[in-house]
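Asks: build me a structure from this.
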Amino acid sequence: MYQYDQYDQQLVEERVAQFRDQVRRRVAGELTEEEFLPLRLQNGLYYQRHAYMLRVAVPYGMLASKQLRMLAHIARTYDRGYGHFTTRQNIQFNWMDLERVPDALADLASVQMHAIQTSGNCVRNTTTDQFAGVAPDEYVDPRPLAEILRQWSTFHPEFAFLPRKFKIAFSAAETDRAVVQMHDIGIYAYRNDAGQLRLRIMAGGGLGRTPILGSIIKEDLPWEHMLTYVEAAIRVYNRYGRRDNKYKARIKILVKAIGPEKFAEETEAEWQHSKDGPGTITQAEFDRVAAFFQPPAYDKLPDTDAGFEKHLLEEKAFAQWVRRNVRGHKVPGYASVTLSTKPGISSPPGDATDKQMEQVADWADKYGFGELRVAHEQNLILPDVKKRDLYALWQEARAAGFATANIGLLTDIIACPGGDFCSLANAKSIPIALAIQQRFDDLDFVHDLGDLSLNISGCINACGHHHVGNIGVLGVDKDGEEWYQVTLGGAQGNDSAIGKVIGPSFKAEEMPDVVSRVIDVFVENRVDGETFIETFKRIGLAPFKERVYADKASKAEATA
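Replies: Alright, predicted model coming up:
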């Protein structure tokens, strides 16, 4: 993985010193909260419902084991013993003491980490496929280009004060696991018929108040022009994006207003000023960065292992875990493992304790090459595990509460921190997630349902990506009370889709029953092992809506 040079390290350390002085001035009353606000946001520090929240950047979701141990140290020393992994592949700490934040940032800097540009109207953390570099279906390892994007966007002077926040996602596999269509700019790398690396550029995606899937603005961009073309697109947005209304300031609103064709035309015209200029990526520069992402020293192993196969046959729980949490690898004899942070009612989705983080770091060293990943679904990935070690890893992960065999299933719920922490939230997310997980605690039944995503957001900002969940739940405020709106039919990946609102919202205590009714309709109408989204596409919204509200009316009549 990428290692800081002296300039990277100096930059981060100087930012820590600068923020330390800004905090001192705020505590001393030399800065008002209004003056301090943009300064703290530049360092990923929010003030939420109860305390400050620090969001730490995890570039393209990639961590070294020593970095995860440092995150465990931050959780234990400066927070309340846990952290929350996000849908942007970052981590958040929800109980930070302002005066101690500079010390936490200094500790992070010691392992080449920071919180720069995890907030504010700037280019945020670039995200990518959690299986980048090891996925059998990828056309190219996207991490070198993602790192080049990170270096280019960090402290970019022209894009420090955009109309609104700006998010870029990068995918380079047959299956899009980075949800590129729902980002401000999505980059999809592929190889053309001649074997040349090309980039498909999408713009104008985003969720939130107005969910929109991105549109293709450039189909076959040579990779060398990635920076100059993306820069041209952001310049167009910076010039024409609205600044008078923050709810209409995202690039998706601009692209929708003028149309994708016009936006592409404007970008193309702007690009002519920088095309083939200094921002063009040379082969030498690509090779320099790519050298940090060379494959580790894999052993030459047979693709199968007798001990592994024996455990599969003899232990149902292990086989179940392998089926859902273990993925193929491009190197024979290896696999990638997803550690679920969704054990059910014992822990909120995405949370990990300091002890758990240290255990995962130990496994990364013991069973891999000291590396791990954060997934968009808020889980953790060990990318390089020998098949012969899977059973031993499973036993340790199960003892640590990290081996729930539910990846991609109903109880692998994505959820933001919601109203328990976030001052923007209209309603709580965590209790709803836990109630649904408790209702569906029969893992065999959940496995029988197959692939099915359920995403929960506590407000319209959609940090839980509810719009692209097969079942989406959005917290809304009704006269000071917490209610929940349900959408169905959302999807991410190659066939991304925005879910459709099923009807009027529900009270918190109704939500497990609502989800149960939706599942009942699915099970009754399912044909030949269809997934939920396949059944939904075939029968439409109406049967689900009819069942949910008919049952609700019957229940209300019975209790009247």
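Asks: going forward, measure contacts between C-alpha atoms and count neighbours the same way
Replies: OK.
Asks: ok, which stretches of the stretch 101-250 of the chain are helices?
Replies: In the stretch 101-250 of the chain, the helices defined using DSSP state H, counting those that start in this stretch lie at 101-109, 143-153, 226-240.
Asks: turn those helices into JSON lines, including distance to Asn94.
Replies: Converted to JSON lines, these look like this (distance: least, C-alpha to C-alpha, whole Å):
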{"stretch": "helix 101-109", "distance to Asn94": "12"}
{"stretch": "helix 143-153", "distance to Asn94": "25"}
{"stretch": "helix 226-240", "distance to Asn94": "32"}
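Asks: closest one to Tyr7 among these?
Replies: Set against Tyr7 and scored by C-alpha to C-alpha, these come closest in helix 143-153, at 11.3 Å.
Asks: run this one through as well so I can compare:
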Amino acid sequence: MYAYDDIDRAIVHERVEEFRDQVSRRLSGELTEDEFKPLRLMNGVYLQLHAYMFRVAIPYGTLSSAQLRKLAHVARTYDRGYGHFTTRQNIQFNWIALKDLPDALADLAEVGIHAMQTSGNCTRNVTADQWAGVAPGEVEDPRVWAEILRQHTALHPEFSFLPRKFKFAITASDHDRAAIKIHDIGLKLVKNDAGETGFEVLVGGGLGRSPFIGRTIKSFVAGRDILSYIEAVLRVYNQYGRRDNIYKARIKILVHELGIEKFAAEVEQAWAEIADGPLTLDHEMIEDIRSRFIYPAYEKLPAEPDELRAAAGDARFEAWRNNSVAPHRHDGYAIVTLSLKPAGGPPGDATAEQMDAVADLADKYSFGEIRVGHEQNLVLPHVARRDLPALWAALDKLGLATPNVGLVSDIIACPGLDYCSLANARSIPIAQELSRRFASPETAALIGRLHINISGCINACGHHHVGHIGILGVEKNGEEFYQITIGGRADEGAELGELIGPAVPYGEVADVIEDIVEAYLSLRQRPDELFVDAVKRLGVEPFKERVYATR
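Replies: Next up is the predicted model:
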């Protein structure tokens, strides 16, 4: 966990009082809604279909137990008793009254949480691998660098009014759990031949109306130079990015129109003006940030403790352990993913009671630390393997031990038309129906790893373009229809899915997905051939034929 200092706390508390005054003037009528809009957006407040939506930042997906309890308090006190974890490692509350928002922000500020720059045309919450710092084989903990980026970009005067929103993601592992290739800037920590730590820098990724996979603009930028290089990228975007057309304002469009070579040349020119200047990070500065991260005092523990051997005969525990428990960089410990995808439940939602309980479990079993992944699940990153049986029993009682992580019912979905004023169609009921149809552990095990992503509109908050199966809600003559894509992926081999054919009506979506899955099971070469690999080998035609043969 990062220990925030007095400057951080002062900024957060000052922003609360600023926003309290802005809300007061809006409620009194001194500010119109149009005048209030840019002010609320810079504090994570959207006007949705039924109420204001409040989006809270979870920088690089890391929470303390105290912070999670405070999120539970906000859900219970100001909302309807739950929160929704998003693909950007944020949490959203959908029913908070405008008059209560300053108090909610003040309560969150007590534990160092804020909502600054979770919306608006600015640099957004810096996201990272949810296993950062504990994953075997990492170059180093990428959260140190995410924190450096957070501090530099937060309230940056030049980058608070960009042509459009701007998103960073960072990883330090070969396997990309942070989806860096679908972000405006993706950063991968690497070592050069001299053993120096630096970054591969990717730009121009993003989904939405015009999806693109990010491309490498520079294969190595030394750690000391990363701020000046990022600044150069943002300056080029701020100067040349489109402001006349909201649909062409993202950096991905600029990179596409200029071409990667021309864009890289512009960045190099901008960087030449500021490299080796005040933005250069010296060793002491980097180590100061690194020293503020507090790591657990790990014990020397056996890899196969007696408690684990004793529980091995419980089939339900073993199914969960094989699915939701991953290796840790320290012997005797494990990384545990908590599924927020129960059969029939809204993906990514957690009740206040569940959040409080997870905070208690984090204190007992994970050194008080919780992570949020972009797949909309939670993670306990420091669990002793001896404690796995007891943790599983507690999670099972909470409904958080569904052994479906990475499987067909571990569905990513945006709130859709149930909440969002931009949406064309519902996402949540589709996800709920699919999770019920594929609830059988035996069926899920037979299918293997398969990611379904659902978005209620072209803005792609559910990342449908990079789902192994992607579902996009569209509107046709006042009715909900859904386009289906297959073959997408968000990891280090990121690809955009391919449309299989005409959109299908709401009532047929679950049947279509079942048809696609059945086609895969009959067409795969061997039981361990993943769905996404079968699609790459076969193309979309065999799946298209199965889906539309009787429609």
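Asks: on that earlier part again, quick one: which of the helices of the stretch 101-250 of the first structure is nearest Tyr484 of the first structure?
Replies: helix 226-240 (33.5 Å).
Asks: show residues contacting the closest one.
Replies: Contacts to helix 226-240 of the first structure, defined as C-alpha atoms under 8 Å, 6 or more residues apart in numbering, come from residues 149, 152, 159, 162-163, 185, 199, 251, 254, 263, 266-268, 270-271, 274-275, 277, 279-281.
Asks: now the angle between helix 143-153 and that helix, please.
Replies: 40 degrees (axes from the mean of the first three to the mean of the last three C-alpha atoms, to 10 degrees).
Asks: how far does helix 226-240 of the first structure sit from the chain's center?
Replies: 24 Å (C-alpha atoms, centre = their mean, to the nearest Å).
Asks: compared with the second structure, how much does that helix deviate?
Replies: Once the two models are superposed, helix 226-240 of the first structure sits on average 0.4 Å from its counterpart in the second structure (mean C-alpha distance after the TM-score superposition for the first structure).
Asks: helix or strand next in line after that helix, which one?
Replies: Counting by DSSP states H and E, the next helix or strand C-terminal to helix 226-240 of the first structure is helix 251-258.
Asks: just the residues contacting the next helix or strand after that following helix, thanks.
Replies: Using DSSP H and E, the helix or strand that directly follows helix 251-258 of the first structure along the chain is helix 260-271. With contacts defined as C-alpha under 8 Å, 6+ apart, helix 260-271 of the first structure is touched by 203, 215-218, 228-229, 231-233, 235-236, 255.
Asks: who touches the closest residue to Ala72 of the first structure other than its chain neighbours in this structure?
Replies: Closest residue to Ala72 of the first structure apart from its sequence neighbours, by C-alpha to C-alpha, 6 or more residues apart in numbering: Asp354 at 4.2 Å. Each residue near Asp354 of the first structure by C-alpha under 8 Å, 6+ apart is listed here: Leu71, Ala72, His73, Ala75, Arg76, Gly81, Tyr82, Gly83.
Asks: report all helices and strands that the helix or strand that the last one is a member of contacts.
Replies: I take that to be Gly83 of the first structure. According to DSSP H and E, Gly83 of the first structure maps onto strand 82-85. Using 3 or more C-alpha pairs under 8 Å, 6 or more residues apart in numbering; DSSP states H and E, the elements in contact with strand 82-85 of the first structure are helix 65-78, strand 91-96, strand 351-353.
Asks: deepest-packed of these, please.
Replies: Highest mean neighbour count among those (mean count of other C-alpha atoms under 10 Å): strand 91-96, with a mean of 23.
Asks: between helix 65-78 and it, find me the angle.
Replies: Interaxial angle, strand 91-96 of the first structure versus helix 65-78 (the same axes, to 10 degrees): 20 degrees.
Asks: superposed on the second structure, what's the mean shift for strand 91-96 of the first structure?
Replies: Per aligned residue, strand 91-96 of the first structure averages 0.2 Å (mean C-alpha distance after the TM-score superposition for the first structure).
Asks: show me where the stretch 251-400 of the first structure has its strands.
Replies: Taking DSSP state E, counting those that start in this stretch as the criterion, the stretch 251-400 of the first structure contains strands spanning 326-327, 334-339, 351-353, 371-374, 380-386.
Asks: those strands: which one's closest to Arg242 of the first structure?
Replies: strand 371-374 (33.1 Å).
Asks: that closest one maps to which residues in the second structure?
Replies: Under TM-score structural alignment, the counterpart of strand 371-374 of the first structure in the second structure spans residues 369-372.
Asks: and the matching stretch, how far from the chain's centre?
Replies: The answer for stretch 369-372 of the second structure is 12 Å, by C-alpha atoms, centre = their mean.
Asks: how big is the offset of it relative to the first structure?
Replies: Per aligned residue, stretch 369-372 of the second structure averages 0.4 Å (mean C-alpha distance after the TM-score superposition for the first structure).
Asks: can you add distance to Trp394 of the first structure and mean neighbour count and give the helices of the stretch 101-250 of the first structure back as JSON lines?
Replies: As requested, the helices of the stretch 101-250 of the first structure are exported to JSON lines (distance: least, C-alpha to C-alpha, whole Å; neighbours: other C-alpha atoms under 10 Å):
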{"stretch": "helix 101-109", "distance to Trp394 of the first structure": "30", "mean neighbour count": "21"}
{"stretch": "helix 143-153", "distance to Trp394 of the first structure": "28", "mean neighbour count": "20"}
{"stretch": "helix 226-240", "distance to Trp394 of the first structure": "41", "mean neighbour count": "20"}
